[in-house]
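Model the structure of this input:
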Amino acid sequence: MARLTLAFRSPGENFDKWQAAFAALMPDLSFVHWRDVSDPGAVDAVMCWLPPEGWLASFPKLRLVQSLGAGVDHVLKDGRYPAHVPLVRLVDPAMTRAMTDFVTFQVMRLHLGEPTYRRQQQVGLWEPHVPLRTVDRRVGILGLGELGTATAAALVRIGFDVAGWSRTPKDLPQVTCFSGEAGFAPFLARSDILVCLLPLTSATEGILSAATFAQMPQGAGLINVGRGGHLVEADLLAALDSGQLSEAVLDVFQTEPLPEAHPFWTHSRIVVTPHVAAVTNPATASLVVADNLRRLQAGEGWPDRVDLASGY
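Now for the predicted structure:
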């Protein structure tokens, strides 16, 4: 098969780790840092995170764009994206497991009342609270793609009453599934803890808003591990301060890193984590990328190819 040239670009770098992984997996691959690309016409594929406007269009013979994450909004925000070039999401089982672990941990924290005890400790208050049984705690998963489906299954195994919402109908074992506009309100009404795992598209931007929070049970909790663009930040603060929501766990933000003066840092009912729910690991993700590159060489399709029209 013809030798491929793969260009790499990411603010997080890790170039050396990716280079070592590909050297073992695909010795014939020409893996090039974007700064070292001398001939754009020789680049067959690109692996990237947050590519700048027009950068992808600068490669005249580009045949594949590999996202460095499960989401692709960071790529599709480029108004000059070459629409004829396939875009592939990164679906790494290790990342899926990391996400399910993170969400499960945060759901359990909220379920058992850990944030309440932390606040009580700060004022020296000894006040026990009896938590609901897991079977009586209703968890809603907003988005039933690869990550949402795996997370729902993990929470079912623990014993939670799990529901999920998706744009189109889904059927998952032991998960109450809602879909479309008609299913959104009844889904929210039974979400004591809401987990957002949606892709960020024009249809989902700002979906975590005052209108959404108002349809949830009073005192519900929110976990956002989707994208910062899903959340209307001022609406969350208002919902927490009014008691409509009780707690929020935020791993993604409109601006990253989160600015030092942002009110999320010091709010007593918000937990901030720095976009770490499912971090891309070159050791495992390189196996997935290598398979996608071999598919390119063989002229095969990709199971995780993005529908550019829908944005996921």
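
from here on, contacts and neighbour counts on C-alpha atoms
Fine.

how about the strands of the stretch 1-150 of the chain, start to end?
Ranges of strands within the stretch 1-150 of the chain are 5-9, 30-33, 45-48, 64-67, 87-88, 138-142, based on DSSP state E, counting those that start in this stretch.

now the other sequence, so there's something to compare against:
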Amino acid sequence: MSLVLLAPDRNMQPWKEALLNIDPNLDVEIWPGVSNSEKVQYVVAWNQPKQVLNSYPNLKAVSSLGAGADHLLKDDSLPEDIPICRVVSPSLVSQMKEYVLNAVLNYQRNTHMYAMQKVKGIWEPHPNKSPEEFTIGIMGLGELGRPTATYLAQLEYRVSGWSKSVKNIENVETYSGKEELESFLTGCCLLICMLPLTEETEGILDLDTFKKLKRPGYLINVARGEHLVEEDLIYALDKEWMEGALLDVFSKEPLPESHAFWNREKIMITPHVSSLTPPEEVAPQIVDNYKRALSGMDLKHKVDREKGY
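Below you'll find the model as predicted:
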């Protein structure tokens, strides 16, 4: 019986060491160095190649390496009867709050504009934006979005939030459902996407969304690249409906060198680092769920396939 770590774009050795620190008797292998596919009963995956998961005939469960599980839900090589779980990490929340606050401050103090000016050798001060001058709109009020909204509100920013279902958050004006999406968008100019990726939310950051923001709008995407219709963002920037964007996630990662975003001065790029899962923090969860899967017990932090999260 073995547990496989499957994440082609990451160094998984620290993860293996963290798991063995919990239980030295575990048989942990790092893909593609799997000695016997029939022994594999549990996989921890991130951005896995297609048609890999169906090569393990005795697979009992799959865990996401992070808080999101869309990469697993969209993998048609994973049998529907295989349960999916994810990891939950307190530091994911704190890291996300830090990243978002830094992004908000960069917007508020025009850091993105000064970065553009530096390249051109332009010395031109711009008025700072006071927190009273703009409303931050957070799309998605789940395990990362809700605490981020609360955190920003505690710092006396004007914050609104939109989610699929009704949420009540102190000092945050909340909206829910498709019928309230337009009212949410028209009230904010700084839009932060923290939604789960589902069939309903894929492509939600499109021209129609950008048109409804207070102008000029600004986008921060820390959710998934597939939420964004890339050509619509470029169009909105060219039309000056949007003054800029900070993107941490992309539909294809790493972002190809030839991608148009690299040459867009109004788009700031970070390499999917807004919130990184610490191996030593979530290793106990992975080991626990691995043993639960082997014994036929219910998994913790199980993903609802119908909801998509």
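
Could you dump the strands of the stretch 1-150 of structure 1 into a markdown table and include distance to residue 130 of structure 1 and mean neighbour count?
Conversion of those to a markdown table gives the following (distance: least, CA to CA, whole Å; neighbours: other CA atoms under 10 Å):
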| stretch | distance to residue 130 of structure 1 | mean neighbour count |
| --- | --- | --- |
| strand 5-9 | 50 | 22 |
| strand 30-33 | 55 | 18 |
| strand 45-48 | 47 | 23 |
| strand 64-67 | 44 | 22 |
| strand 87-88 | 46 | 26 |
| strand 138-142 | 16 | 26 |
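
Residue 252 of structure 1 matches what in structure 2?
Here residue 252 of structure 1 is matched to residue 249 in structure 2, going by TM-score structural alignment.

burial count for its match?
24 (other CA atoms under 10 Å).

again with the one 5 residues further on
In terms of burial, residue 254 of structure 2 registers 11 neighbours under the definition other CA under 10 Å.

Would you confirm that it contacts residue 273?
No. Assessed by CA atoms under 8 Å, residue 254 of structure 2 is found out of contact with residue 273, at 11.9 Å.

didn't the match of residue 252 of structure 1 look like it was pressed against residue 225?
Yes. Using CA under 8 Å, residue 249 of structure 2 is in contact with residue 225, at 4.8 Å.

any idea which residue sits dead centre in structure 1?
residue 226 (4.0 Å; CA atoms, centre = their mean).

before we move on, back to that, which SS state does the match of residue 252 of structure 1 fall under?
coil (DSSP: H, G, I helix; E, B strand; the rest coil).

and it, what does it touch?
221-225, 270-272 (CA atoms under 8 Å, 6 or more residues apart in numbering).

Distance check, the equivalent of residue 226 of structure 1 over in structure 2 against residue 249 of structure 2.
Under the alignment (TM-score structural alignment), residue 226 of structure 1 pairs with residue 223 in structure 2. Residue 223 of structure 2 sits 7 Å away from residue 249 of structure 2, going by CA to CA, to the nearest Å.

ok, and for the longest helix seen in structure 2, which residues are buried?
Ranked by residue count and defined by DSSP state H, the top helix of structure 2 is helix 90-108. For helix 90-108 of structure 2, burial by neighbour count (16 or more other CA atoms under 10 Å) applies to 92-93, 95-97, 99-101, 103-104, 107-108.

Need the strands of the stretch 1-150 of structure 1 in JSON lines (columns: distance to residue 128 of structure 1).
Converted to JSON lines, these look like this (distance: least, CA to CA, whole Å):
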{"stretch": "strand 5-9", "distance to residue 128 of structure 1": "51"}
{"stretch": "strand 30-33", "distance to residue 128 of structure 1": "56"}
{"stretch": "strand 45-48", "distance to residue 128 of structure 1": "49"}
{"stretch": "strand 64-67", "distance to residue 128 of structure 1": "47"}
{"stretch": "strand 87-88", "distance to residue 128 of structure 1": "49"}
{"stretch": "strand 138-142", "distance to residue 128 of structure 1": "22"}
